[in-house]
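Chemist: Sequence first, predicted model second:
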Amino acid sequence: MLDRLTSMAVFVRAADLGSFTAAATALGMSSQMVAKHVVFLEDRLGTRLLNRTTRKQSLTEFGRLYYERCRLVLAEAEAADALAQKVREAPRGRLRINAPVTFGSHSLVPLVTRYLRTHPEVQVDLTLSDRLVDPVDEGFEAVIRLGPVSDTALVARPLMPYRLIACASPAYLAENGVPEVPSDLARHECLGFAYWSGALSRQWRFSCDGRSFDVSVSGRLQINDWRGLLRAALDGFGITLGPEAALAPELSAGRLVQVLSGYDGPSRPMHILHAADRQMTPKLRSFLSTVVAEFGASKQRRH
């Protein structure tokens, strides 16, 4: 049994090209098959569509009317197929993301809400954690990670370095003095973030005019939650390092004051990761593009 829509397409091509042979060549089928499609339509309609002689063919009066209708039907069918393709390519479904707590809550969440407004058929499960997660074993489709990446099973797209600034409360600075150069930090109470690993937990690096200044710091208080560190700094217990986006409200209100503002603070590389063999679904592709556009390594402003 021949397909009516296919037969319509063959008939239109035969009418456009003026012969079964030309239509057969264009469609990659035999001229006998072209004829079968046209005859199938004529039998179904109970009337002739083409006047055929050994030398030429031409549309009958009804054939001209039917030809115009077939063109409309085929155009609508193509539009419907295009719509189906568009729907298949539209981001949809649940997306599981992991990110560091402070960056996630202050910088990533606003991006996620904008992304969800743009893609109403996507749901995002965002887990904020400062531990090192394995996106494959733990089922995350994308992970934002601070620090170097060495896992070759993951695709790592570079984002802006995660830059930190030093600040303290006005009361602490009034009592203990304002550090003028990075080495002054050695005599101050420096609040530590318990999840910092390696040198950053004991040594803070600043830079200015292409020169780096490493200062060994110490302090009696380490906390594994940024909100706790912020509370301790607001209480005047010491100097803390934190991301500018998280500190902006306190700095603006004057509850904290940036110190060593003439120096660039410590920074850590930041990437968005996904498994190398993970299927690049429309939801994952669009989310990666959104994150890179907002936080990509080429961006200059700080978050």
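Modeler: The structure has been received and is ready for your questions.
Chemist: C-alpha from now on. contacts and neighbour counts both.
Modeler: Fine.
Chemist: any idea which element Asp125 lies in?
Modeler: Applying DSSP states H and E as the criterion places Asp125 in strand 122-128.
Chemist: mind listing what's buried in that strand?
Modeler: For strand 122-128, burial by neighbour count (16 or more other Cα atoms under 10 Å) applies to Val122, Leu126, Leu128.
Chemist: try this one next to it:
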Amino acid sequence: MDKLRSMAVFVAVADTGSFAAAAQAQHLSAVMVGKHIRQLEEHLGARLLQRDTRKQRLTEVGVAFLDEARLILEQVRRADTVAERLRDDRRPSGHLRVTAPLTLGGAAIAPVITQFLRIYPEVSLDLALADRMSDLIAEAFDAAIRIGPLPDSDHLIARPLRPYRMTVCASPDYLRERGTPTDPRELVDHSCLNHLLWHRDAGWRFGSIGPEPLRLSGRFASNHGEALRRAALDGCGIVLQPEVLLADDIAAGRLVRLFEHDLPPPRPVHLLYPRDRQPLPKLSRFIEFVLERLGPEV
């Protein structure tokens, strides 16, 4: 039994006062109207209507059930309206949850999101920044930005973004005091600013010196790229961090780029989202927006 359909028929009977009028309003035959009412009564184990040859009236159970049926049908109507609105491609709306790595997310993804929200005022968004691999499905994320190689997945779609390029920099003050290294091997004589999430023995890798990393030391390390950037600006040492984090400082002359033609190889970056044959417009528009601004350069 289609219980919602039967409720709608019952409400129509109560509103119109007869099976014939309800049948016309519901585009059914009078026989089908009677069948829906009987099925409801059998399901409830109680009479909803008292009927005779000339009129009908609601029973006590029928009066109570009518009020609840109206509420339920109104809630269903509202739910349908919400679903229609969320799927309205002309006006994307709803809430998105996105996760991204800490440095890339703060420096590159957050500005794109604020632009997106200005263009689509009926969309809201949570951006969770963390240097861990969140489970999109289990943690109910709509999309994720990931750095590095991806495992195979039948449940996610991956779209490539611009590679994650690293750069080596130092402040002009530091270089005046300690000298400007021209070869990565000279870094062993300098104070280097290390990221705590990198394995301490991993070192910094450069193409000119082969696969073996340089194991470098310094007086300051942090698990936050922004803290390392600030330390470099204050002349505390030489920093290896994503280009997107240091680009404004380089352009303004606050940091000087080193080894421009001998940097660590870039890492792949992808936008991931769950596989869905019909993604809601809020997600479709977000994917398009990110790809337009951060997609691979032609």
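Modeler: Yep, that arrived. What you see is a predicted model, and the numbers here were worked out from it, not measured in a lab.
Chemist: just to revisit the earlier point, which residues in structure 2 does the next helix or strand after the strand holding Asp125 of structure 1 align to?
Modeler: Downstream of strand 122-128 of structure 1, the next assigned helix or strand under DSSP H and E is strand 142-146. Mapping strand 142-146 of structure 1 onto structure 2 (TM-score structural alignment) gives residues 143-147.
Chemist: That stretch against structure 1, how far on average?
Modeler: Here the mean offset of stretch 143-147 of structure 2 against structure 1 after fitting is 0.6 Å, by mean Cα distance after the TM-score superposition for structure 1.
Chemist: Check the offset of that stretch from the chain's centre.
Modeler: 9 Å (Cα atoms, centre = their mean, to the nearest Å).
Chemist: Surely Leu251 of structure 1 is in contact with Glu244?
Modeler: No: counting by Cα atoms under 8 Å, Leu251 of structure 1 stays clear of Glu244, with 9.0 Å between them.
Chemist: of the two, who's got more company?
Modeler: With neighbours defined as other Cα atoms under 10 Å, Leu251 of structure 1 and Glu244 compare such that Glu244 has more, 19 against 16.
Chemist: tell me which residues in stretch 10-21 of structure 1 are buried?
Modeler: By 16+ other Cα under 10 Å, the buried positions in stretch 10-21 of structure 1 come out as Val10, Phe11, Val12, Arg13, Ala14, Ala15, Ser19, Phe20, Thr21.
Chemist: Sorry, slip of the keys, the one I care about is stretch 58-77 of structure 1.
Modeler: Buried-residue list, stretch 58-77 of structure 1, by 16+ other Cα under 10 Å: Ser58, Leu59, Thr60, Gly63, Tyr66, Tyr67, Cys70, Arg71, Leu74.
Chemist: before we move on, which element is the last one in?
Modeler: Yep, that's Leu74 of structure 1 we're talking about. Using DSSP H and E, Leu74 of structure 1 sits in helix 61-89.
Chemist: Could you list every helix and strand that that helix packs against?
Modeler: In terms of contacts (3 or more Cα pairs under 8 Å, 6 or more residues apart in numbering; DSSP states H and E), helix 61-89 of structure 1 is packed against helix 4-17.
Chemist: Centre of the chain to the helix it packs on, how far?
Modeler: With Cα atoms, centre = their mean, you get 44 Å for helix 4-17 of structure 1.
Chemist: That one to helix 61-89, inter-axis angle?
Modeler: Computed with axes from the mean of the first three to the mean of the last three Cα atoms, to 10 degrees, the direction of helix 4-17 of structure 1 lies at 120 degrees from that of helix 61-89.
Chemist: contacting residues around the helix or strand that comes right after helix 4-17 of structure 1?
Modeler: Using DSSP H and E, the helix or strand that follows helix 4-17 of structure 1 in sequence is helix 20-27. With contact meaning Cα atoms under 8 Å, 6 or more residues apart in numbering, helix 20-27 of structure 1 is reached by Val10, Arg13, Ala14, Leu17, Ser30, Ser31, Met33, Val34, Ala35.
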